[in-house]
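Colleague: Here you go, sequence then predicted model.
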Amino acid sequence: MKSKLKAVLFDRDGVLNLDEGYTHKPEDLVWTPGARAAIRRLNEAGLKVVVVTNQSGVARGLYDLAAVDLFHDEMRRQLAKDGARIDAFYACPYHKDAQVDAWRHDDHPDRKPNPGMLLAALRDFGLKPDEAIMIGDRGSDMEAARRAGMPGHLYEGGDLDAFVARVTA
């Protein structure tokens, strides 16, 4: 592991779990290949594991924040069976085209590509940007990392554990 590295921030859908479009039901959780092993690898190395996820389905009225929490609880439950954990989840329900008025915002600071969730994670864990990396599957994830001052690594599928091992070496 990189000596300065203290945390890995992950996008959720398409990186840790398969993205079936507005994935939010616990029974629909399907991990990407190697995701659980990657998280355990990082835990064992003493790194913080954080999820930063845009959840526009909340803004679109497809589900609520309680459903997001239930999905994250299921992730925690399954990881615990592997002796692994995610240290924190940050979810942004805001979207400019929200159907739910409370979540309508033209350019919320937490919605990636803005860095709000990443900066909150750094602050909450007392980290500097050069002590963390972002792993995501979209340009907006990479832009959020850039704006937060941390390296971003684009995951394009395959074994996430092997990818994590490579980018943290």
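Modeller: Looks like it came in fine.
Colleague: Every contact and neighbour count from this point should use C-alpha atoms.
Modeller: Noted.
Colleague: tell me the contacts of the residue nearest to Lys4 when sequence neighbours are not counted?
Modeller: Excluding the flanking residues, the one nearest Lys4 by Cα to Cα, 6 or more residues apart in numbering is Glu131, at 5.4 Å. By Cα atoms under 8 Å, 6 or more residues apart in numbering, the contact set of Glu131 is Lys4, Leu5, Lys6, Ala7, Met150.
Colleague: Show me which of the residues you listed are buried.
Modeller: Neighbour-count burial (16 or more other Cα atoms under 10 Å) is assigned, among the contacts of Glu131, to Leu5, Lys6, Ala7, Met150.
Colleague: By residue count, which helix of the protein is the longest?
Modeller: The helix that spans the most residues within the chain, counting by DSSP state H, is helix 65-81.
Colleague: another one to put next to it:
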Amino acid sequence: MTANISPSLAAERLIILDRDGVINQDSDAYVKTLDEFIVYPQAIDAIARLTQAGYTLAVATNQSGIARGYLNATTLDTMHAQLNTVVENAGGRLDTIAYCPHGPEDSCDCRKPLPGLLYQIQEALNLPDLQNSWMVGDSLRDLQAGEAAGARPALVRTGKGARTEAKGGYAGDTPIFDDLAAFVDWLLG
């Protein structure tokens, strides 16, 4: 974020992305290793386009695989370092990555659909609120977290998105896109 952008304008230019299923391939068996962390090339290009258009980008991701013992924080940090490298090599930037390491039974306030991860992003970026920002995800809990934090939700069909679309349960005016690239095409349209 550049110094000449007011915090309220930055909030309007903030895109929060879910990770698994939006930026990279998801797995019902969890993404546990760097070898399993396979990015969608079109998502990386989309992140670069948003960066070049002046958007601030953040990632909010549930990573209960840590609580379940499938991976540790060091492995996750390695994945995120690799993600940052790939994004930067494409001409993009992720301003912050927030993750929840807890399982569903841990009663934390950061596991989506709760908005805690989004509030962590808000605090890390020193934003007054998340009104007019976007939360792009492939699951109902992504959309619910975005709405709870005041962000506008958008659904992508990649990852678990097609299943989420078929099940419904989200606001009727939620825009739906084939993938992150299609969202960016629409947003920058």
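Modeller: Good, I have the coordinates. Fair warning: this is a prediction, and the values are worked out from it, not measured in the lab.
Colleague: TM-score for this pair?
Modeller: Remark: TM-score between the superposed chains equals 0.86 [TM-score structural alignment, normalised by the length of structure 1]; 159 aligned residues with a Cα RMSD of 1.8 Å.
Colleague: circling back to that earlier point, so of the contacts of Glu131 of structure 1, which ones are in strands?
Modeller: Assignment to strands by DSSP state E places the following of these there: Ala7.
Colleague: Of the contacts of Glu131 of structure 1, just say which sits nearest to Gly139 of structure 1.
Modeller: Within these, the smallest distance to Gly139 of structure 1 is 14.3 Å, found for Met150 (Cα to Cα).
Colleague: all strands for structure 1, in order.
Modeller: Under DSSP E, structure 1 gives strands at 7-10, 48-54, 88-92, 132-136, 152-154.
Colleague: Quick check: buried residues in the shortest one?
Modeller: Read that as strand 152-154 of structure 1. Gly152, His153.
Colleague: mean per-residue distance, it to structure 2?
Modeller: Superposed on structure 2, strand 152-154 of structure 1 shows a mean distance of 0.6 Å to its aligned residues (mean Cα distance after the TM-score superposition for structure 1).
Colleague: Can you give the distance of that strand from its chain's centre?
Modeller: Relative to the mean C-alpha coordinate of its chain, strand 152-154 of structure 1 is positioned 12 Å out (Cα atoms, centre = their mean, to the nearest Å).
Colleague: what do you get for stretch 19-38 of structure 1?
Modeller: In terms of Cα atoms, centre = their mean, the centre of stretch 19-38 of structure 1 is found 12 Å from the chain centre.
Colleague: so who does the closest residue to Ile86 of structure 1 other than its chain neighbours touch?
Modeller: Computed as Cα to Cα, 6+ apart, the closest residue to Ile86 of structure 1 that is not its neighbour in sequence is Val49, at 5.1 Å. Residues counted as contacts of Val49 of structure 1 (Cα under 8 Å, 6+ apart) are Ala7, Val8, Leu9, Phe10, Ile39, Leu42, Asn43, Arg85, Ile86, Asp87, Ala88.
Colleague: same question, Ile44 of structure 2
Modeller: Contact analysis of Ile44 of structure 2 by Cα under 8 Å, 6+ apart lists Ile23, Val86, Val87, Ala90, Gly92.
Colleague: before we move on, what about Thr56 of structure 2?
Modeller: Under the criterion of Cα under 8 Å, 6+ apart, the neighbours of Thr56 of structure 2 are Met1, Ala10, Arg13, Leu14, Ile15, Leu50, Leu94, Asp95.
Colleague: That one -> structure 1?
Modeller: Structural alignment places Thr56 of structure 2 opposite Lys48 in structure 1 (criterion: TM-score structural alignment).
Colleague: Look up how far Thr23 of structure 1 lies from that match.
Modeller: Counting by Cα to Cα, to the nearest Å, the gap from Lys48 of structure 1 to Thr23 of structure 1 is 24 Å.
Colleague: Also Glu44 of structure 1?
Modeller: In terms of Cα to Cα, Glu44 of structure 1 sits 28 Å off from Thr23 of structure 1.
Colleague: which two from the contacts of Thr56 of structure 2 end up farthest apart in space?
Modeller: Ala10 and Leu94 (14.0 Å).
Colleague: so how far is Arg85 of structure 1 from Pro109 of structure 1?
Modeller: Pro109 of structure 1 is 27 Å from Arg85 of structure 1, by Cα to Cα.
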